[in-house]
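Student: model this:
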Amino acid sequence: MRILVLNPNTTASMTASIRAIAEASASPGTEIVATEPLWGPESIEGHFEGYLSAAAVLDRLATYDEPFDALVMAGFGEPGREGAQELLDVPVLDIAESAAQMAMMLGHSYGVVTTLDRAVPQIRDRLLTAGLLGRCAAVRGTGLGVLELEADPERTVGAVVRIASEAVERDGAEVICLGCGGMAGLRDRVSAALGGVPVVDGVAAAVRFAESVVGLGLSTSKVRSFAPPRPKAIGGWPVSARPS
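Tutor: Below you'll find the model as predicted:
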């Protein structure tokens, strides 16, 4: 089985971190291929950058020539997932919905710890659209920008633990979801600092769900909502040239 993991921003070091946790989480025999768009924002912190990234992600997929059995979209709450479901014939999973789905199997309510506070409404909207907001106790920001997560790992862990503790103690969250692909790999340290509260890494959860969906011989329904795009002229599309 070959799973493509797509970082929605163009920061290669973040792609490498996401690849590492995806490979560590995959079952024996599962090959992980990780990449990022060929153009677009270096990080996604708001709707404007999110929609630019969605176009860049779809462009990357439209010009990606290697075969794969499932796609994991490693942005937490960014747009574009539905477009990928229309474009591709393989299962498409995103880390926000995968993390929330897994968290609800582990506790009555869950909390999401993310980056900047401005990301909170966007994540809540994504969970609402997915039908997953009802059991979300809180979505809280750490105040750290996406690119800051890698700059000082100790500061990042401290901030995530502090905000996660608030979600558990004040909001009643029983499980914590790491609300950014850039937080990949923090799960064990955060869980230990919280006294064993389950912590879900969305990249790891999505990889495991992808394996299950492919293993069961299932994929995205094409009968209505995610039917393939209708054939028509799209000026300037795709933006990037296919590799020769």
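Student: Please make it C-alpha for all contacts and neighbour counts, starting now.
Tutor: Will do.
Student: mind checking the SS state of residue 33?
Tutor: Here residue 33 is recorded as strand under DSSP: H, G, I helix; E, B strand; the rest coil.
Student: Name all residues that make contact with it.
Tutor: Going by C-alpha atoms under 8 Å, 6 or more residues apart in numbering, residue 33 touches 2-5, 19.
Student: Now do it against residue 15, distance only.
Tutor: 10 Å (C-alpha to C-alpha, to the nearest Å).
Student: How about residue 125?
Tutor: Counting by C-alpha to C-alpha - residue 125 and residue 15 are separated by 25 Å.
Student: just to revisit the earlier point, let's see which of the contacts of residue 33 end up in helices.
Tutor: Cross-referencing those against helices under DSSP state H gives residue 19.
Student: Closest one of the contacts of residue 33 to residue 73?
Tutor: Proximity to residue 73 was ranked across the contacts of residue 33 by C-alpha to C-alpha; first place goes to residue 5, at 6.0 Å.
Student: can I assume the closest one is in contact with residue 60?
Tutor: No: with contact defined as C-alpha atoms under 8 Å, residue 5 does not count as touching residue 60 (12.0 Å).
Student: between the two, which one's more packed in?
Tutor: The neighbour comparison of residue 5 against residue 60 (other C-alpha atoms under 10 Å) goes to residue 5, with 26 against 23.
Student: any idea how far the more buried one lies from residue 160?
Tutor: Separation of residue 5 from residue 160 (C-alpha to C-alpha): 24 Å.
Student: this one next, for a side-by-side:
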Amino acid sequence: MFERIRGRIGSRSAEPEALSPDNLPQHVAIIMDGNGRWAKERGLPRAAGHRSGMKAVKRAVRAANRLGIRFLTLYAFSTENWKRPKAEVDFLMRLPQEFLAIELDELIENNVQVRMIGQREGLPAHTLEAIDEAIRRTAGNAGLVLNFALNYGSRKEMLEAVRALAREAAEGRLDPEAITESDFESRLQTCGMPEPDLLIRTSGELRISNFMMWQLAYSELWFTDIYWPEFTEAHFYEAVGEYQRRTRRYGGL
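Tutor: This next block holds a predicted model:
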């Protein structure tokens, strides 16, 4: 089930006070899409869209923190994004450093813990240094977990989990017939985190684009036509409000 929103915020659920504190998603995942199209429509370079998208990240983090959401996973750079022009990729690889240089102190002040999922191999040293510093400096924080999916692809993640299980089985440490879903999940990079209750995708695209495919099996999906740089705290509250209006049956009645 999914809901597609045209980007006009008019319902009362766009206000945090209208949301039930007893039915909040533990984990919200966001596919942040539309930076380039937002810039193109305004006659700006794509880099301007990506930079404006950083402001939307800050708004989403503030909204999630205000509601008491436990985990927020942001799809920052996919394994497929390497296909983009080198100049754009180089710019995107500088954004974590730029974002964290500006925002890390506020994240620490607000008890936010930074994490990362994705392949470290191939990422520039300056990107990893910025992420690792944020992870180190926020490791003791106990509030919102801000999880960046960087150089992340769900198929790659699942293949690595299968290979890990296969190695253990080949070494005689695991019975292949006894492998459970929990065994598989424990080899995923999201081990220790709850599966996303709610997935948000901006820009009008209606697909999940190799993002957390195992973890999203029973997530509620919320799509909006607005581009990521336009995403506001009110849009976040609207998505959570729609989540609260749904009944999650998990295949039952």
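Student: TM-score for the pair, please.
Tutor: Remark: TM-score between the superposed chains equals 0.32 [TM-score structural alignment, normalised by the length of the first structure]; 114 aligned residues with a C-alpha RMSD of 4.7 Å.
Student: Who has more neighbours out of residue 125 and residue 15 of the first structure?
Tutor: In terms of neighbours (other C-alpha under 10 Å), residue 15 is the more surrounded of residue 125 of the first structure and residue 15; the figures are 21 against 14.
Student: The more buried one is in contact with residue 21, isn't it?
Tutor: No: contact criterion C-alpha under 8 Å: residue 15 of the first structure and residue 21 do not qualify, at 10.2 Å.
Student: What is the helix or strand harbouring residue 92 of the second structure packed up against?
Tutor: Taking DSSP states H and E as the criterion, residue 92 of the second structure maps to helix 86-109. When contacts are defined as 3 or more C-alpha pairs under 8 Å, 6 or more residues apart in numbering; DSSP states H and E, helix 86-109 of the second structure packs onto helix 46-67, helix 125-138.
Student: now those helices as a markdown table including distance to residue 100 of the second structure?
Tutor: As requested, these are exported to a markdown table (distance: least, C-alpha to C-alpha, whole Å):
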| stretch | distance to residue 100 of the second structure |
| --- | --- |
| helix 46-67 | 10 |
| helix 125-138 | 7 |
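Student: which of these sits most buried?
Tutor: Highest mean neighbour count among those (mean count of other C-alpha atoms under 10 Å): helix 46-67, with a mean of 19.
Student: okay, the angle between that one and helix 86-109?
Tutor: 20 degrees (axes from the mean of the first three to the mean of the last three C-alpha atoms, to 10 degrees).
Student: Helix or strand next in line after helix 46-67 of the second structure, which one?
Tutor: strand 71-78.
Student: which strands and helices sit next to that following strand?
Tutor: strand 27-31, strand 145-152.
Student: what ranges do the helices span in the first structure?
Tutor: 12-25, 47-62, 81-87, 95-106, 119-129, 148-151, 153-169, 187-193, 202-215.
Student: Tell me the spacing between the closest residue to residue 98 of the first structure other than its chain neighbours and residue 212 of the first structure.
Tutor: Closest residue to residue 98 of the first structure apart from its sequence neighbours, by C-alpha to C-alpha, 6 or more residues apart in numbering: residue 206 at 5.2 Å. In this view, residue 206 of the first structure and residue 212 of the first structure are 10 Å apart by C-alpha to C-alpha.
Student: quick one, which of those two is more surrounded?
Tutor: residue 206 (29 against 12).
Student: got the contact list for that one?
Tutor: Per C-alpha under 8 Å, 6+ apart, neighbours of residue 206 of the first structure: 72, 93-95, 98-99.
Student: Taking those together, which two end up most distant?
Tutor: Pairwise distances across the contacts of residue 206 of the first structure (C-alpha to C-alpha) peak at 12.0 Å, for the pair 72 and 99.
Student: where do the contact lists of the two overlap?
Tutor: 203, 206.
Student: Quick check: end-to-end length of stretch 159-178 of the first structure?
Tutor: End-to-end for stretch 159-178 of the first structure, by C-alpha to C-alpha: 12 Å.
Student: Likewise for stretch 223-234 of the second structure?
Tutor: End-to-end for stretch 223-234 of the second structure, by C-alpha to C-alpha: 14 Å.
Student: Export the helices and strands packed on strand 71-78 of the second structure to a markdown table and append columns for distance to residue 55 of the second structure and mean neighbour count.
Tutor: Listed next are these as a markdown table, based on distance: least, C-alpha to C-alpha, whole Å; neighbours: other C-alpha atoms under 10 Å:
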| stretch | distance to residue 55 of the second structure | mean neighbour count |
| --- | --- | --- |
| strand 27-31 | 15 | 24 |
| strand 145-152 | 15 | 22 |
